[in-house]
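Engineer: here are the coordinates; sequence isn't available:
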């Protein structure tokens, strides 16, 4: 049976730190729901009610656009190892761009990853845990180096060009705010 909490509990924060994968869900009013898997070393729990994650460059940029219009966000982790658990953090998020005044302070809380596009700052207002009994066992081998290698090879100018060409609009045609990084 699921349990609800007003904030992350210490054991839940520990569980999050152990995970190699998490999922992010957002939706703009009237638009498609976006659900994305995230990995690499890109997330930090700053407090029981605050989470930061580094939004790395990818083919889409749905989250930033959705949060600009509707700040609701859900983060989810699930255990693929011994302890069966699904954990969701619900809250309000905002995308912080390179040119924003609080970028440097927030970036200092996160690992330096090539291709960092935005930082998503989440204010958690509800946490829910559930059993995860149907989640299969899976073993972690390693992070894929492809995104890191690709972003490093692109360099800063190449990434800005990619953002300009591929990350300005969502699949629903909504502006992502990426021009703040150009």
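Structural biologist: Thanks, I have the structure now. All figures in this text were calculated on a predicted structure; none of them were measured in a lab. Numbers count the residues shown, from 1 in each chain.

Engineer: going forward, measure contacts and count neighbours with C-alpha atoms only.
Structural biologist: Fine.

Engineer: sec struct for residue 60, please.
Structural biologist: Secondary structure for residue 60, judged by DSSP: H, G, I helix; E, B strand; the rest coil, is coil.

Engineer: any idea how far the nearest residue to it once chain neighbours are set aside is from residue 173?
Structural biologist: Among residues not flanking residue 60 along the chain, residue 167 sits closest, at 5.9 Å (C-alpha to C-alpha, 6 or more residues apart in numbering). Distance, residue 167 to residue 173, using C-alpha to C-alpha, to the nearest Å: 11 Å.

Engineer: ok, these two, which is more surrounded?
Structural biologist: Using other C-alpha atoms under 10 Å as the criterion, residue 167 and residue 173 rank with residue 167 on top: 25 against 11.

Engineer: dropping in the other structure now:
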């Protein structure tokens, strides 16, 4: 039988610290938006109090979690017992992004990530921030169908890959792949990306046939947002091309009518 609690108990905290993997689920506000879930590993999750946790955010091929949190803040973390007694635990709450290199980021690193196991992640050029979660509900359920697995160790591939890259290469990766979500929400924003990526954005959705193709933007970040949409989103071309074709036909028709009307005079 599932149970819900208002906070993380000592028993919960002790169990959470033993887990080697957790999953993060977020979604945009739009009913047509793409729901996302991501697995997280390494020594990155920290319990800050009965109603607060955080984890280190490493660069990847997407930016769904950050984009969704910037828009609406909803987030759920799920942990599973792959050994010992069965258990599923969900930490349900509101999250926010702590920017890489900000005073708050540095304070959290100093207070909670000084152990040797976390240093490869903290010092990785691919670390792009911290996700802070205000835990408003803790849910537990049986986990009777969760299979047993033997933990062999962390997979080093991601950290090894970033170890071969210079900071500017990672920054360019952010510009190319982390600037917008799958639904066109603004994503990664950091001063390393340049001033054009730091603008504020309106949240007014631009839709085509009930599909979100972007968001109306203002401020210095607007041009960067549209550039990234056109460069990194395959759906953007597919969705916007029909509209451009229609506009071109209408424009051409209007010009032809105008020319014919002028000649008749």
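Structural biologist: Everything's here; your move. All figures in this text were calculated on a predicted structure; none of them were measured in a lab.

Engineer: that older thread, next up, the contacts around the alignment partner in structure 2 of the residue nearest to residue 60 of structure 1.
Structural biologist: Matched by TM-score structural alignment, residue 167 of structure 1 corresponds to residue 178 in structure 2. Residue 178 of structure 2 makes contact with 60-63, 187-188 under the criterion C-alpha atoms under 8 Å, 6 or more residues apart in numbering.

Engineer: how near is the aligned partner of residue 176 of structure 1 in structure 2 to residue 74 of structure 2?
Structural biologist: Counting by TM-score structural alignment, residue 176 of structure 1 lines up with residue 187 in structure 2. Between residue 187 of structure 2 and residue 74 of structure 2 the distance is 15 Å, computed by C-alpha to C-alpha.

Engineer: and what of residue 28 of structure 2?
Structural biologist: As judged by C-alpha to C-alpha, residue 28 of structure 2 and residue 74 of structure 2 stand 9 Å apart.

Engineer: now for these two: what residues contact both?
Structural biologist: Jointly contacting residue 28 of structure 2 and residue 74 under the rule C-alpha under 8 Å, 6+ apart are residue 68.

Engineer: show me the helices in the stretch 51-200 of structure 2, by range?
Structural biologist: Ranges of helices in the stretch 51-200 of structure 2, per DSSP state H, counting those that start in this stretch, are 64-71, 103-112, 119-122, 157-163, 167-177.

Engineer: which of these sits most buried?
Structural biologist: Mean neighbour count (mean count of other C-alpha atoms under 10 Å) peaks for helix 64-71 among the helices of the stretch 51-200 of structure 2, with a mean of 24.

Engineer: strands of structure 1, residue ranges please.
Structural biologist: For structure 1, the strands defined by DSSP state E cover 3-5, 22-27, 33-38, 43-47, 50-56, 72-78, 86-97, 116-130.

Engineer: that older thread, just the buried ones from the contacts of residue 178 of structure 2, in ChimeraX syntax?
Structural biologist: Here is the ChimeraX command that selects the buried residues among those (16 or more other C-alpha atoms under 10 Å):
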select :62,63,187,188
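
Engineer: now distance to residue 103 of structure 2 too, for the contacts of residue 178 of structure 2, in JSON lines please.
Structural biologist: As requested, the contacts of residue 178 of structure 2 are exported to JSON lines (distance: C-alpha to C-alpha, whole Å):
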{"residue": "60", "distance to residue 103 of structure 2": "24"}
{"residue": "61", "distance to residue 103 of structure 2": "26"}
{"residue": "62", "distance to residue 103 of structure 2": "25"}
{"residue": "63", "distance to residue 103 of structure 2": "22"}
{"residue": "187", "distance to residue 103 of structure 2": "21"}
{"residue": "188", "distance to residue 103 of structure 2": "18"}
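
Engineer: tell me the one of the contacts of residue 178 of structure 2 nearest residue 244 of structure 2?
Structural biologist: Nearest to residue 244 of structure 2, judged by C-alpha to C-alpha, of these is residue 187 at 25.6 Å.

Engineer: how about the contacts made by the closest one?
Structural biologist: Contacts of residue 187 of structure 2 (C-alpha under 8 Å, 6+ apart): 63-64, 66-67, 178-181.

Engineer: what do you get for residue 3 of structure 1?
Structural biologist: Contact partners of residue 3 of structure 1, counting by C-alpha under 8 Å, 6+ apart, are 128-130.

Engineer: kindly report the same for residue 38 of structure 2.
Structural biologist: The contact partners of residue 38 of structure 2, by C-alpha under 8 Å, 6+ apart, come to 23-25.
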